[in-house]
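S.K.: model the structure of this input:
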Amino acid sequence: MTVMETGSALAESHYTISEVAAETGLTAHTLRWYERIGLMPHIDRSHTGQRRYRDRDLRWLTFLGKLRTTGMPVADMVRYAELVRAGDDTFAERQDLLERTRRDVRARIAELQDTLAVLDHKIGSYAVARSEAAVSAEAAAGSCGP
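M.R.: Predicted coordinates:
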């Protein structure tokens, strides 16, 4: 990933929107939308107005990706981002939100495990049926005689 450097003595990495898109798999449109709805506030800008993402922004995007994977609604993700920005006094509400999401994920996992058991049973049934059909075909071929 190409990095733009600041003019400071301790140069901090900055990434363009296209670099972040390539790194995260999100589109530039999605990154702009995240910013618009409050999931990615305070993205630095260059003197020409181009977005300049930092490492902390990439870490936040990784976390948002995990929340998306859980199926958390965007509205809840935005609420969580607002709570993070509001500070340490929101720990309890953030925890509640994540615990609700964890319950939902566990319920989905249980449902998927049940579904997997049904698929395994059906696949096993087909394997037995094919094996029995092969044995029957061999027996029929052997009984026809020379």
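S.K.: please count neighbours and contacts with C-alpha atoms only from this point.
M.R.: Will do.
S.K.: whichever strand or helix holds S131 - contacts with which helices or strands?
M.R.: Under the criterion of DSSP states H and E, S131 resides in helix 91-143. Under the contact definition 3 or more CA pairs under 8 Å, 6 or more residues apart in numbering; DSSP states H and E, helix 91-143 sits against helix 55-70, helix 74-86.
S.K.: another for comparison:
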Amino acid sequence: MYSINELVKKTGIPASTLRYYEQVGILPEVKRNVNGRREYNEKVLEWLELVVALKETGMTIEEIKSYTELILQGDDTLDVRRDFLTEHKKNVENTLAKQQYQLEKIIRKIAVYDVLLYKKRESSGDLLT
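M.R.: Reported below is the predicted structural model:
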């Protein structure tokens, strides 16, 4: 079991965000100890790792909440959950492809500058610097 501070250290997610996730239903299985303090188990830690992956790949909090609700409905939603993640995967792949295309433009522009700088140094006789 982890305290909220331990979970913050393990995940890098601020305590306020963890409390928010619990409030909106993204962290539905947070237990409390006898003193009323939150206790997080390995299952919650694993779930948070997926939440971070979903969020960092562009899924909104509302979409993550919807996905969480599907999970809570049980195995009857396995196909819907799979479709949900498959659609998100396609969106991420499209985004990555667009970014890769743009990155290649930037790389080509840097190569142009490298050639121009080389020519400038060559013409000034300053090739050793």
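S.K.: superposed, what's their TM-score?
M.R.: Between these two chains, after superposing, the TM-score reads 0.94 (TM-score structural alignment, normalised by the length of structure 2); 126 aligned residues with a CA RMSD of 1.1 Å.
S.K.: could you dump the helices and strands packed on helix 91-143 of structure 1 to JSON lines with distance to D44 of structure 1 and mean neighbour count?
M.R.: Putting these into JSON lines (distance: least, CA to CA, whole Å; neighbours: other CA atoms under 10 Å) gives the following:
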{"stretch": "helix 55-70", "distance to D44 of structure 1": "10", "mean neighbour count": "14"}
{"stretch": "helix 74-86", "distance to D44 of structure 1": "16", "mean neighbour count": "15"}
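S.K.: make TSV from these and add distance to G25 of structure 1 to it.
M.R.: What follows is these, written out as TSV (distance: least, CA to CA, whole Å):
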stretch	distance to G25 of structure 1
helix 55-70	10
helix 74-86	18
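S.K.: nearest to H47 of structure 1, out of these?
M.R.: Nearest to H47 of structure 1, of all these, is helix 55-70, at 19.1 Å by CA to CA.
S.K.: quick one: the closest one aligns where in structure 2?
M.R.: Aligned using TM-score structural alignment, helix 55-70 of structure 1 spans residues 42-57 in structure 2.
S.K.: please compute how far stretch 136-146 of structure 1 lies from its chain's middle.
M.R.: Stretch 136-146 of structure 1 sits 55 Å away from the centroid of its parent chain (CA atoms, centre = their mean, to the nearest Å).
S.K.: ditto for stretch 94-112 of structure 1
M.R.: With CA atoms, centre = their mean, you get 14 Å for stretch 94-112 of structure 1.
S.K.: same question for stretch 32-46 of structure 1.
M.R.: 19 Å.
S.K.: which part of structure 2 lines up with that stretch?
M.R.: Aligned using TM-score structural alignment, stretch 32-46 of structure 1 spans residues 19-33 in structure 2.
S.K.: now the terminal residues of the matching stretch, how far apart.
M.R.: 16 Å (CA to CA, to the nearest Å).
S.K.: hmm, who's touching that stretch?
M.R.: By CA atoms under 8 Å, 6 or more residues apart in numbering, the residues outside stretch 19-33 of structure 2 that reach it are L18, R38, E39, Y40, V44, I64, K65, T68, E69.
S.K.: and the third one, how many neighbours?
M.R.: Read that as E39 of structure 2. 17 (other CA atoms under 10 Å).
S.K.: any idea what K120 of structure 2 aligns with in structure 1?
M.R.: Under TM-score structural alignment, K120 of structure 2 pairs with A133 in structure 1.
S.K.: just S66 of structure 2 next, same as before
M.R.: Matched by TM-score structural alignment, S66 of structure 2 corresponds to R79 in structure 1.
S.K.: do Q99 of structure 2 as well
M.R.: By TM-score structural alignment, Q99 of structure 2 lines up with L112 in structure 1.
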